[in-house]
Structures are given as C-alpha cells and as structure tokens.
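Visitor: Below is the structure, and that's it, no one-letter string:
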C-alpha cells in the first residue's frame, strides 16, 4: 500500500472514530467496523449487468483519488445504468466532502 493511500485510510478512520464516538460514545467506531467489516471486505454479489435493471435515475459518484472505486470502475457502473449520471470529484478520495454533498443535492434537484 502506498504511503499516500495509507495516510488517507488513516485519516478516514480518525474521522470515523471522531464522528461515531462523539455521537454514540467512546469506542463506538469499533462497533461500526465490526458490524460492517464483512460487507465492505467481500464481493457484494452484484454485477454490472445487474445495474442495467435499475430504472430510477441514479448517480454514480467517485473521487479521482478514491482507493475503493476508481474512475474507471465508476465509469463502467455508469455505462451499465439505463438512466444515470456520473460525477468525478477532483482531488478527492473516499471521504464524503462538502463537494460530494453538493453534487448529490444538485443531482436530486435536477430530478
């Protein structure tokens, strides 16, 4: 793992720890990891062909520095949709940023 990716993941866990512990009490972030670990570390079982069955307008959003979803993977998902939009946020990793929130709001306002 590259040093920059390691640093980004460390920052993500620190933010997660701060957010969850502040809202739910000390150590709660560990419960969140325990509850979601299997889901986020194993294949989800859906294929790009499955995405084609979605008929609702759908936004695929990724950061150009996202270690979990590359721009290419996001583009492939977008192309599989019947009615979709694709947003790539510059200089952005996996964390939800104000720009990501605004992109989602803009998407919903266009519906």
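Guide: In hand now; what should we look at? Computed from a prediction, not measured in an experiment: that's the story for all the values here.
Visitor: Only C-alpha atoms from now on, for both contacts and neighbour counts.
Guide: Will do.
Visitor: For the chain, just list every one of the helices.
Guide: 3-24, 28-41, 48-51, 71-80, 98-110 (DSSP state H).
Visitor: With mean neighbour count and distance to residue 86 as added columns, please give these in a markdown table.
Guide: What follows is the helices of the chain, written out as a markdown table (neighbours: other C-alpha atoms under 10 Å; distance: least, C-alpha to C-alpha, whole Å):
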| stretch | mean neighbour count | distance to residue 86 |
| --- | --- | --- |
| helix 3-24 | 14 | 23 |
| helix 28-41 | 13 | 22 |
| helix 48-51 | 13 | 14 |
| helix 71-80 | 17 | 6 |
| helix 98-110 | 12 | 10 |
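Visitor: ok, and here's another one to check against it:
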C-alpha cells in the first residue's frame, strides 16, 4: 500500500494504491463530501484478493487534498471527472475499472460518456442518472428529510455524522456503529479543512451541457448496484439508470441503504464490482 499526492492542474490530490501495480486497476470514486477512506478497508482488501490493484482518493475539498476557494473558482461534475483522469494519468494507467458511489457514480457516468477509452468497466453504486433534473425522480424519503430538518444548525463533527450515517444505513441491515465511528474519526482527524467538503453540494447542482449527453452512448460493460432501502437515492434512481445505460445489469441488494456500515456488506459489494 502506497500513498501519493497527485497533481490535477493546480490542485494536489491524496491517493492510495493497494495491490500489485502490475494488475488491472480499479479506481474507486466516493460520494459528495466523502474522503477516500469512506470506502471500507474490507472492500478494498476483497477487491485485491480478486486480482486487481485498487486506487482510492480524496476529492478536492476533502481529506488531505487541496482546498478550493469555491466562490472565486467554482467547479462542477466535469471538473471532478478531470481529477479522476489526472489520477489515472499520474499512475500511468491508460484505462481502469471505474466504481463510483453516489456523486462518484455520476462522475463515473461522465467518464463512461466522455472518456470511454479510459473505462474498462463501470460499477455505479447508490447513484442517479447524470444530468437528472429535480423532480425527474423521487426525492429522499421522509425519515431522511426529517433528520436533516431536525439537525439543521447542529455543530458538525463525528457525533452528528454517526447519527446521519445511522439514518442513511436504513433500518433493515444492522448498523455497525463502532466501525462507522472509527472511520469517521479517521476522516475528521485528517481533514485539512472539514468545512470545504460542503462545496460539493453546489458543485453537484452546477448544470452544463455535457451532463445531458445521452447515457445510451456508454459502451463499457456496466453494473448498477443499489439498495432497496436507500433513503437518500431511492431504488427508482437505480432502475432509471439501468434503463438508460445499454445492456446494464441491475443488482439490487436487499436491506442496503445509502452507506455501507453493516458487517459483511463491504465484502458483498466487492464481489459485485464489475471486473
């Protein structure tokens, strides 16, 4: 396992590679405001056991990566996709298997549409069609929205994040609070500027024509993985994505919510990632 800071234009992005550099690569792209370490270690380890090297990284404005003055230099999904390509370039990878979670799944779609030669396969987890407009698909469920309303103004930190992750986990699969808390403590301890991660909200809302390119142009073998208890991006989003991407395989995980904080779930997901 090696850690490397990678240049992406004027930015520097923290990356970590696990596994044999000679093996095919999986690039893991996490969701909004999420550091690379929000991808469970167990998922990374199981993927390496399947014979690939795994690269995970901190998005700009998270973890150890560069902090951006968003007011002066706003960015959107295509800029975050360019960061992913810069990482592939830095590691000398002409292509990789791409696995994206939530916002990372939209970044992965962008790569599948606009940089198909860099994509060996796509695994789109807990995400929604790139370019979907508000109202196109169902909103988050009431429990999640009520939690956000009830905790508005709460001081950010590990405890508030644990409470949020508990809700996002859903009520069916047991919530592994000790593992989740350890992961969040790790992330908070290493964040250069924890408040900067909030820039991902407006970044996701920035519209541009490239986001509306037809998903039917994706040629990479694609698997869509979605939980049937996702309170944030409901299953209808995964179903719509499966209908839009040619020959996509939809794998519905019973009881899974929007985060992967249940014992055994990371290993299960590692087995579903397309290689």
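Guide: Everything's here; your move. Keep in mind that this is a model prediction, so the values were computed, not measured.
Visitor: returning to that earlier point: kindly reformat the helices of the first structure as JSON lines containing distance to residue 59 of the first structure.
Guide: Shown next, in JSON lines, are these (distance: least, C-alpha to C-alpha, whole Å):
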{"stretch": "helix 3-24", "distance to residue 59 of the first structure": "23"}
{"stretch": "helix 28-41", "distance to residue 59 of the first structure": "20"}
{"stretch": "helix 48-51", "distance to residue 59 of the first structure": "12"}
{"stretch": "helix 71-80", "distance to residue 59 of the first structure": "8"}
{"stretch": "helix 98-110", "distance to residue 59 of the first structure": "7"}
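Visitor: Which among the ones you listed is found nearest to residue 87 of the first structure?
Guide: helix 98-110 (7.7 Å; C-alpha to C-alpha).
Visitor: which other residues reach the closest one?
Guide: 59, 61, 87, 89 (C-alpha atoms under 8 Å, 6 or more residues apart in numbering).
Visitor: Repeat the analysis, applying 10 Å as the threshold.
Guide: With contact meaning C-alpha atoms under 10 Å, 6 or more residues apart in numbering, helix 98-110 of the first structure is reached by 57-63, 85, 87-90, 92, 94, 97.
Visitor: Got a quick ChimeraX command for the buried subset of those residues?
Guide: To isolate in ChimeraX the members of the contacts of helix 98-110 of the first structure that are buried, counting by 16 or more other C-alpha atoms under 10 Å, one can use:
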select :58,59,60,61,62,63,87,88,89,92,94
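Visitor: what residue of the second structure takes the place of residue 50 of the first structure?
Guide: The alignment partner of residue 50 of the first structure in the second structure, by TM-score structural alignment, is residue 214.
Visitor: so its match touches residue 245, yeah?
Guide: Yes - taking contacts as C-alpha atoms under 10 Å, residue 214 of the second structure lies within contact range of residue 245: 8.8 Å.
Visitor: Mutual contacts of those two, please.
Guide: In contact with both residue 214 of the second structure and residue 245: no residue, using C-alpha under 10 Å, 6+ apart.
Visitor: rewinding a little: out of the contacts of helix 98-110 of the first structure, name the ones that lie in strands.
Guide: Those of the contacts of helix 98-110 of the first structure mapping onto strands are 58-63, 85, 87-89, per DSSP state E.
Visitor: Distance to residue 6 of the first structure added to the residues you listed, as a markdown table?
Guide: Converted to a markdown table, these look like this (distance: C-alpha to C-alpha, whole Å):
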| residue | distance to residue 6 of the first structure |
| --- | --- |
| 58 | 31 |
| 59 | 28 |
| 60 | 25 |
| 61 | 22 |
| 62 | 18 |
| 63 | 16 |
| 85 | 30 |
| 87 | 24 |
| 88 | 22 |
| 89 | 20 |
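Visitor: ok, the residues you listed vs residue 3 of the first structure, which is closest?
Guide: Using C-alpha to C-alpha, those come closest to residue 3 of the first structure at residue 63, 18.1 Å.
Visitor: Where does residue 145 of the second structure fall, secondary structure wise?
Guide: For residue 145 of the second structure, the host element (DSSP states H and E) is helix 142-150.
Visitor: Which neighbouring elements make contact with that helix?
Guide: helix 158-169 (3 or more C-alpha pairs under 10 Å, 6 or more residues apart in numbering; DSSP states H and E).
Visitor: Name the surrounding residues that touch the helix it packs on.
Guide: So helix 158-169 of the second structure is in contact with 143-144, 147-148, 151, 154, 174-178, 180-189, 227, 229-233, 255-262, going by C-alpha under 10 Å, 6+ apart.
Visitor: and residue 86 of the second structure, which of the three is it?
Guide: With DSSP: H, G, I helix; E, B strand; the rest coil as the basis, residue 86 of the second structure sits in helix.
Visitor: And what about residue 12 of the second structure, helix, strand or coil?
Guide: strand.
Visitor: Might you report the residue contacts of the most centrally placed residue in the first structure?
Guide: Nearest to the mean C-alpha position of the first structure, counting by C-alpha atoms, centre = their mean, stands residue 94 at 5.5 Å. Residue 94 of the first structure makes contact with 8-9, 12, 61-70, 100 under the criterion C-alpha under 10 Å, 6+ apart.
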